[in-house]
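Engineer: Provided below for reference: sequence and predicted model.
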Amino acid sequence: MGDFEIFGIPISLGTMIYQALIFTILVFLIKKLAMKKLLGILENRKTYIGQQLTIAEQCRSEAELKLAVQESLLSEARQIKYRSEIEAREILEKAVEEAKEIIHSARDEARRIRSNQNQNKGA
């Protein structure tokens, strides 16, 4: 009763109905018992990933802000260094100029003293 062949394979109608009934019961049980848990797990996972993405975005924003502050401080430090080098160069040039003036004045004073001494010896 109900036995037939498809592509040369013997099929029993009773076995096929039995398998369809078992499959339907299993699908119903899985849907009733496991689907809620699986959907809950998936929803929790989705929430967790969303939170992690938010945290990662905040960290990236903070890192960009800190990088901008660091670049600003570095730029300011470079400007201070540049101004200090210019000021040091100006101070050095002024000191050299003053030293030349002192040497020139000292030579003039030495000549004047020698000249006075020579005049005093001659007199």
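Structural biologist: That came in fine, so what should we check first?

Engineer: rest of the way, CA atoms for contacts and neighbours
Structural biologist: OK.

Engineer: tell me where the chain has strands.
Structural biologist: 3-6, 9-12 (DSSP state E).

Engineer: highest mean neighbour count out of these?
Structural biologist: strand 9-12 (a mean of 11; mean count of other C-alpha atoms under 10 Å).

Engineer: JSON lines for the strands of the chain, including distance to residue 106?
Structural biologist: What follows is the strands of the chain, written out as JSON lines (distance: least, C-alpha to C-alpha, whole Å):
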{"stretch": "strand 3-6", "distance to residue 106": "126"}
{"stretch": "strand 9-12", "distance to residue 106": "126"}
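
Engineer: below is an additional structure, to be compared with the one above:
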Amino acid sequence: MLEFHLGTILFQLVVFILLMVIVAKFGVGPVLETMKKRQDYIDQQLDDAEKNRQEAAALLEKQREELKKTREEAHQILEAEKKRAEAQAQEIIAQAKERADRMIQEAKEEIATERDKAIASLRDEVAHLSMLLASKVLEREVNEKDHEKEIDAFLKQVGERL
């Protein structure tokens, strides 16, 4: 059956320990060192990624602020232009109204002047016709029938001139 020999067990134990030391020195050490380098590389990549994420977040926030500021400026510009356009429209309306009022006043003055001229002309014409009538009446003595003929002729003459 199975027998245990102390010498064989001790020899196997020494060989096992020796093998463990050799594997630890030449096998595990380089593997651990490679794993350590790989872990450092991964940690560095994670740190860089976090740093880049933070920079991207900061840049995104800065761009959002710039966009907001630009929109506000555009809104202010639009409002200012709207106010300027309204003021300009009011000015144009005021100028047009002033011009229309001035044209109306000039037309009224011109009408008054023409009316005065027409009245003066009519006065001159009436005076002239009155003098003609008076001279005809004085030239001859008129009876009632002749008087009516003269008045009719005079009215006819006046009608032709007007």
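Structural biologist: Happy to help now that I have it. Everything quoted here is computed from the prediction, not taken from an experiment.

Engineer: relative to residue 56 of structure 1, how far out is the residue nearest the centre of structure 1?
Structural biologist: The centroid of structure 1 falls nearest to residue 63 when counting by C-alpha atoms, centre = their mean (4.8 Å). Going from residue 63 of structure 1 to residue 56 of structure 1 by C-alpha to C-alpha, to the nearest Å gives 10 Å.

Engineer: and residue 77 of structure 1, by the same measure?
Structural biologist: 31 Å.

Engineer: what does residue 73 of structure 1 give?
Structural biologist: Distance from residue 73 of structure 1 to residue 56 of structure 1, by C-alpha to C-alpha: 25 Å.

Engineer: and residue 83 of structure 1, by the same measure?
Structural biologist: 40 Å.

Engineer: map residue 32 of structure 1 across to structure 2 for me.
Structural biologist: Matched by TM-score structural alignment, residue 32 of structure 1 corresponds to residue 25 in structure 2.

Engineer: quick one: the helices in structure 1, in order.
Structural biologist: Secondary structure of structure 1 by DSSP state H: the helices cover 13-29, 35-122.

Engineer: what does residue 84 of structure 1 correspond to in structure 2?
Structural biologist: For residue 84 of structure 1, the aligned position in structure 2 is residue 77, judged by TM-score structural alignment.

Engineer: state the number of residues packed around its match.
Structural biologist: Number of residues near residue 77 of structure 2 (other C-alpha atoms under 10 Å) recorded here: 12.

Engineer: please apply the same query to residue 122 of structure 2.
Structural biologist: Neighbours of residue 122 of structure 2 using other C-alpha under 10 Å come to 13.

Engineer: name the element it belongs to?
Structural biologist: helix 29-139 (DSSP states H and E).

Engineer: need the contact list for residue 133 of structure 2.
Structural biologist: residue 154 (C-alpha atoms under 8 Å, 6 or more residues apart in numbering).

Engineer: I'd like the distance between it and residue 5 of structure 2.
Structural biologist: 182 Å.

Engineer: check residue 110 of structure 2 too.
Structural biologist: If you go by C-alpha to C-alpha, the gap between residue 110 of structure 2 and residue 5 of structure 2 works out to 149 Å.

Engineer: tell me which of these two has more neighbours.
Structural biologist: The residue with more neighbours, out of residue 110 of structure 2 and residue 5, is residue 110; 12 against 9, by other C-alpha under 10 Å.

Engineer: and residue 84 of structure 1, how far from residue 91 of structure 1?
Structural biologist: From residue 84 of structure 1 across to residue 91 of structure 1, the span is 10 Å (C-alpha to C-alpha).

Engineer: should've said residue 16 of structure 1
Structural biologist: In terms of C-alpha to C-alpha, residue 16 of structure 1 sits 104 Å off from residue 91 of structure 1.

Engineer: ditto for residue 121 of structure 1
Structural biologist: In terms of C-alpha to C-alpha, residue 121 of structure 1 sits 44 Å off from residue 91 of structure 1.

Engineer: which one's more surrounded, the two?
Structural biologist: Taking other C-alpha under 10 Å, residue 121 of structure 1 and residue 91 do not tie; residue 91 has more neighbours (12 against 8).
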